[in-house]
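Chemist: Structure for the following, please:
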Amino acid sequence: MTRKLEFFFDFISPFSCVAFHALPHQLGDLTKQVEYRPMFLGAVMQATGNRPPGMVPAKAKYLPQDIQRCCRRYGITFRMNPHFPLMNTRPALRAACALADRPDDQKRFIETVFHHVWAATDPLNIEDREQFAGILKQAGFDPEQVLAGAENEEAKAQMKANTDDAIARGAFGAPSIFVGEELFFGHDRLDYAREALEAG
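Modeler: Alright, predicted model coming up:
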């Protein structure tokens, strides 16, 4: 049976955005073995006693230059979202869960949201339903369908299950990457994750 790489992420995490774009660079043809698992980072942090890097003054000073450096490596633009960190990403995460049975659409949706949250010249206020609908329409989605999916009880349950699963398996932040039961934290551990995939 082909092994899979489970990619646990939250749109609120800029390093999840970096990791999403790093996946094809690091995995190549193995990218098709990625399973995207949206989780609510706030619940993970609370359950594990972790806290955002921005709350540590030295890290807060370091992170802006570090994330720009990481983005340059993968050829992506990064702009700090003025709505960060007060962003309720749960509806968008649930929408991503609702698209799980359409993997190509799900991946394109994730890419669209990451771009508009962390790269667009007019950063997305993810809680503004009208603005959100606008970027979805622009990307070729049916906004009503996607937004309805975000309110689907099955999608809500799936996001909670993803979050609980990540916590139970040892995740403490985002992105959290699993190959089997082995955890790899952060975009800069994808080479190790690739080795685990190749080992079968």
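
Chemist: going forward, measure contacts between C-alpha atoms and count neighbours the same way
Modeler: Fine.

Chemist: Residue 149 versus residue 128, what's the distance?
Modeler: Counting by C-alpha to C-alpha, to the nearest Å, the gap from residue 128 to residue 149 is 16 Å.

Chemist: Those two: which is more packed in?
Modeler: residue 149 (21 against 10; other C-alpha atoms under 10 Å).

Chemist: and the more buried one, how far is that from residue 156?
Modeler: Residue 149 sits 9 Å away from residue 156, going by C-alpha to C-alpha.

Chemist: same question, residue 5
Modeler: Distance from residue 5 to residue 156, counting by C-alpha to C-alpha: 22 Å.

Chemist: just to revisit the earlier point, what touches both of residue 149 and residue 156?
Modeler: The contact sets of residue 149 and residue 156 overlap at residue 94 (C-alpha atoms under 8 Å, 6 or more residues apart in numbering).

Chemist: Contact partners for residue 69?
Modeler: Here residue 69 is in contact with no residue (C-alpha under 8 Å, 6+ apart).

Chemist: and if we set it to 10 Å?
Modeler: Shown in contact with residue 69 (C-alpha atoms under 10 Å, 6 or more residues apart in numbering): 63, 75, 78.

Chemist: Next, the second sequence, to be compared with the first:
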Amino acid sequence: MSSKKVVELFFDVVSPYTWLAFEVMCRYRNVWNIDLKLRPGFLGGVMHGSGNKPPGLVPNKFLYMTKDLDRLARYFEVPLQAPSDPFEAMFEKGSLSAMRFVAAVQQQQQDGDKQVELVSRELWRRIWNQNQDITTPESLSEAAMKTGISASEVAELLRLSTTKEIKDKLKSTTQEALNHGAFGFPLMVCHVDGKPEMFFGSDRFELMAHCIGRHFVIPQERSGSDLSPNYQLPNFNL
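Modeler: The predicted structure is shown next:
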């Protein structure tokens, strides 16, 4: 079997398209035999740094996005449902406090990357399935404790998330994404033969697979012989 290739996934839980990419990459991590690096960043910083504008500012794009997300959610079997006011959730409330919290989880927890996956999924569920806020300490605490993090650990994570150390960590990762050419999330960077290959969006998995010498099959066929027999979908019983 060929050696593992490194794929970085830069993400922000405010982005619904990134949730789709996040779940697909987690499903294919073992199938493709890759070393998946989860890189929590700040989408607002990427948009500002690249001069990009949110699609919600263009009415027709916003209308298309809502229909597109519904189709993609069913296709990828991710229980994504738009909150009552998607524009407010994505562009007015924002995700800075949530992503600082996720960055703190990655740094502080013993199995940081695994806990980042679990906590991030819970935050996505809150905003993009349960129509709940992800900006308050109470909401962050509830999401983290659902993944098995104790109340005392959560209190420390909340404290850590407000420190300069974590703020600088999130800024640094966001700048790394910009250095790769990011203008939005999801951003996936495949490291092949010493060179980074950047892919944007939740519709480039076939090209990514070709880039790293792997094969992508459509999600509905993930129980077939090409995929790991040990793979199980996350518990989406809400």
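
Chemist: if we can go back for a sec, what subset of the contacts of residue 69 of structure 1 is buried?
Modeler: Buried residues within the contacts of residue 69 of structure 1, counting neighbours by 16 or more other C-alpha atoms under 10 Å: residue 78.

Chemist: Let me see the contact set for the aligned residue in structure 2 for residue 93 of structure 1.
Modeler: The alignment partner of residue 93 of structure 1 in structure 2, by TM-score structural alignment, is residue 99. Residues near residue 99 of structure 2 by C-alpha under 10 Å, 6+ apart: 11-14, 40-43, 105, 120, 123, 134-135, 161, 166-167, 170.

Chemist: now, which of these lie within strands?
Modeler: Among these, the ones falling in strands (DSSP state E) are 11, 40.

Chemist: Tell me the spacing between the match of residue 93 of structure 1 and residue 75 of structure 2.
Modeler: For residue 99 of structure 2, the distance to residue 75 of structure 2 equals 27 Å [C-alpha to C-alpha].

Chemist: cool, and residue 35 of structure 2?
Modeler: From residue 35 of structure 2 over to residue 75 of structure 2 the distance is 25 Å, taken as C-alpha to C-alpha.

Chemist: Equivalent analysis for residue 203 of structure 2, please.
Modeler: Distance of residue 203 of structure 2 to residue 75 of structure 2, given as C-alpha to C-alpha: 12 Å.

Chemist: Next: residue 117 of structure 2.
Modeler: According to C-alpha to C-alpha, residue 117 of structure 2 and residue 75 of structure 2 sit 21 Å apart.

Chemist: A strand includes residue 86 of structure 1, no?
Modeler: No: the assignment for residue 86 of structure 1, made by DSSP: H, G, I helix; E, B strand; the rest coil, is coil rather than a strand.

Chemist: so who does it touch?
Modeler: 12, 125, 127.

Chemist: Report the contact partners of the first one.
Modeler: With C-alpha under 10 Å, 6+ apart as the criterion, the residues that contact residue 12 of structure 1 are 40-42, 81, 83-90, 93, 114, 117-118, 126, 174.
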